[in-house]
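Engineer: Sequence first, then the predicted structure:
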Amino acid sequence: MIAFTARAVVVRALLAATLLTVMACTPLQVLTHSVSQNEARVPVGRYDLDADHCSITFDVEHFSYSRFQMRFDRKKGQLNWNEGGLENSSVSVSIDAASIDTNVPLLDKMVKSASLLDVEQYPEIRFTSTKFERTGDSRGTLTGDLTIHGVTQPVTLAVTFNGFAPDPLTKKDTLGFSAEGRFSRAKFGLATWYPAVGDEIHVRIEAEFGRTPAGG
């Protein structure tokens, strides 16, 4: 009984020490951090995609049972923010097609093969914006050219500007966005396994772009 009590005391002491360490290493400004959706406050310039804080996931109908989800793990891009905000700015993103992750190793190989994405011949998926139309405060539709499997088609995404602020940890000026859209995979020559696998692709994007301020 005494040994059990001693162990409990040690465990509680370790937990308390860990909590104190975390609190000591967490700046107060991180806990109280906020962002602004005022586009006029965003410094003009080039912002690079933060690949560690970006997710590109998509889903497609599977035998009408569910919408099967996948993601791409490697991507890069840049946002050119200009005076006037969203309407006058542009973005381009490049995705490594071979970085697709279905969470099923055998399916990964099948999707990457010549029967579908053919990543050896078409290693890059690319999106380049062409037009932004505002639909509300900090929201709008972003149209751009999407290239998959060597085919380029226009695609429109619903975009929300989540906000801007200097990142409290990296000190970089940082912008955050959410986006989603739908398009036909057949238009890109990717009709394999239809209708067992649906034609409509639903994509969701969460992205942060950052830049080091002058003198930073």
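Structural biologist: Nice, thanks for sending it over.
Engineer: switch to C-alpha atoms for all contacts and neighbour counts from now on
Structural biologist: OK.
Engineer: Pull the distance from the strand ranked longest in the chain to the chain's centre.
Structural biologist: Looking across the chain with DSSP state E, the single longest strand is strand 151-166. From the chain centre to the centre of strand 151-166 is a distance of 10 Å (C-alpha atoms, centre = their mean, to the nearest Å).
Engineer: tilt between the helix or strand following it and strand 151-166?
Structural biologist: Counting by DSSP states H and E, the next helix or strand C-terminal to strand 151-166 is strand 173-184. Put simply, strand 173-184 runs at 150 degrees to strand 151-166, going by axes from the mean of the first three to the mean of the last three C-alpha atoms, to 10 degrees.
Engineer: structure B:
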Amino acid sequence: MKQVFSLLMIAFLSTTTFAQTTWKVDPAHTQVSFGITHMGISEVEGRFNKFDGSIVASKDDFSDAQYQLTIEVPSIDTGVEMRDNHLRNADFFDAENHPKMTFKSTSSKKVSENKYKVTGDLTFHGITKPVTLDVWYRGTVENPQNGDVISGFAISGEVKRSDYNLGPDFPEAVLSDSVVVDVDGEFKKQ
């Protein structure tokens, strides 16, 4: 009987020790944005207005976190309708044939207090490539209005548009090959 009790305790402790928590993106308090240099002299910025994402972790400091993000490409918004329509067409994102952009992490490495290098697969325009992003875990708080537990993250990195065949007819003198990507926002504990 003691052995059965011991085995049950070990099983219980194992499942509680490795319990994972899922955090879902709060779109009302999150921005997914990008910036690219135009003509070598100015920065054009934009964002995606529709997206979904989650973080799954078993550790409170998110050192073992797994990140996943899905972006609706047609929701691109640079504040100029004519440019947005051009970015949606086959010259760039080809949003009709490739309406989603996804990122799924494959590893996370702690580099300092609350800062990580997260590597994963970025897929869009029909191409998947590994990218490494900088992640800053900004803390966890409880919302006093509704009791939600939320965590803040700033995620940033650079991708090369040439890696994804994005705007191949536009040379680097017109549009930089490097595109800065930023996700800044809140994730609610589920």
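Structural biologist: Nice, thanks for sending it over. Quick caveat: nothing in here was measured; it's all calculated off a predicted structure.
Engineer: Just the TM-score for the two chains, thanks.
Structural biologist: Scored against TM-score structural alignment, normalised by the length of the second structure, the superposed chains reach a TM-score of 0.85; 170 aligned residues with a C-alpha RMSD of 1.5 Å.
Engineer: ok so, going back, the longest strand of the first structure packs against which elements?
Structural biologist: strand 139-148, strand 173-184 (3 or more C-alpha pairs under 8 Å, 6 or more residues apart in numbering; DSSP states H and E).
Engineer: Now render these as TSV, adding mean neighbour count and distance to F72 of the first structure.
Structural biologist: Converted to TSV, those look like this (neighbours: other C-alpha atoms under 10 Å; distance: least, C-alpha to C-alpha, whole Å):
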stretch	mean neighbour count	distance to F72 of the first structure
strand 139-148	20	13
strand 173-184	19	15
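Engineer: Put together TSV for these, with distance to V44 of the first structure on each row.
Structural biologist: Output for those, formatted as TSV (distance: least, C-alpha to C-alpha, whole Å):
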stretch	distance to V44 of the first structure
strand 139-148	19
strand 173-184	10
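Engineer: looking at the ones you listed, which is closest to C54 of the first structure?
Structural biologist: strand 173-184 (9.5 Å; C-alpha to C-alpha).
Engineer: Please, where are all the strands along the second structure?
Structural biologist: Using DSSP E, strands in the second structure cover 21-38, 42-48, 51-57, 66-72, 76-77, 100-112, 115-124, 127-142, 149-160, 175-189.
Engineer: between these, which one is nearest to L8 of the second structure?
Structural biologist: So among the strands of the second structure, strand 21-38 is nearest, using C-alpha to C-alpha, at 22.8 Å.
Engineer: Okay, angle between the closest one and strand 66-72 too, please.
Structural biologist: 50 degrees.
Engineer: Can you get me a residue count around the counterpart of Q145 of the second structure in the first structure?
Structural biologist: Aligned by TM-score structural alignment, Q145 of the second structure pairs with L169 of the first structure. Using other C-alpha atoms under 10 Å, the number of residues around L169 of the first structure comes to 10.
Engineer: what angle separates the longest strand of the first structure from strand 124-136?
Structural biologist: Using the same axes, to 10 degrees: strand 151-166 of the first structure against strand 124-136 is 60 degrees.
Engineer: Could you list the buried residues of strand 151-166 of the first structure?
Structural biologist: 152, 155-166 (16 or more other C-alpha atoms under 10 Å).
Engineer: so which of those comes closest to D59 of the first structure?
Structural biologist: Distances from D59 of the first structure to those, taken by C-alpha to C-alpha, are shortest for L157, at 15.1 Å.
Engineer: Just give me the match in the second structure for that closest one.
Structural biologist: Aligned partner of L157 of the first structure by TM-score structural alignment: L133.
Engineer: got a list of what K75 of the first structure touches?
Structural biologist: Counting by C-alpha atoms under 8 Å, 6 or more residues apart in numbering, K75 of the first structure touches A51, V93, S94, I95, D96.
Engineer: top of the residues you listed by neighbour count?
Structural biologist: I95 (20 neighbours).
Engineer: Tell me the spacing between the closest residue to it other than its chain neighbours and S55 of the first structure.
Structural biologist: Using C-alpha to C-alpha, 6 or more residues apart in numbering and skipping the chain neighbours, the partner closest in space to I95 of the first structure is K75 (4.3 Å). Noted for K75 of the first structure: a distance of 9 Å to S55 of the first structure, by C-alpha to C-alpha, to the nearest Å.
Engineer: centroid residue for the second structure?
Structural biologist: Nearest to the mean C-alpha position of the second structure, by C-alpha atoms, centre = their mean, lies L69 at 4.8 Å.
Engineer: ok, it touching K50?
Structural biologist: No: using C-alpha atoms under 8 Å, L69 of the second structure makes no contact with K50, being 10.9 Å away.
Engineer: Find the residues that touch each one of the two.
Structural biologist: Joint contacts of L69 of the second structure and K50 (C-alpha under 8 Å, 6+ apart) do not exist.
Engineer: I'd assumed S75 was in contact with P99 of the second structure.
Structural biologist: No: between P99 of the second structure and S75 no contact is recorded; they are 9.3 Å apart, counting by C-alpha under 8 Å.
Engineer: which residues in the second structure does stretch 115-125 of the first structure match up with?
Structural biologist: The aligned range for stretch 115-125 of the first structure is 91-101, by TM-score structural alignment.
Engineer: can you tell me the distance between the two ends of the matching stretch?
Structural biologist: 16 Å.
Engineer: Quick check: buried residues in it?
Structural biologist: Buried residues in stretch 91-101 of the second structure, counted by 16+ other C-alpha under 10 Å: F92, F93, D94, A95, H98, P99, K100, M101.
Engineer: Same check on stretch 34-49 of the second structure?
Structural biologist: F34, G35, I36, T37, E45, G46, R47, F48, N49.
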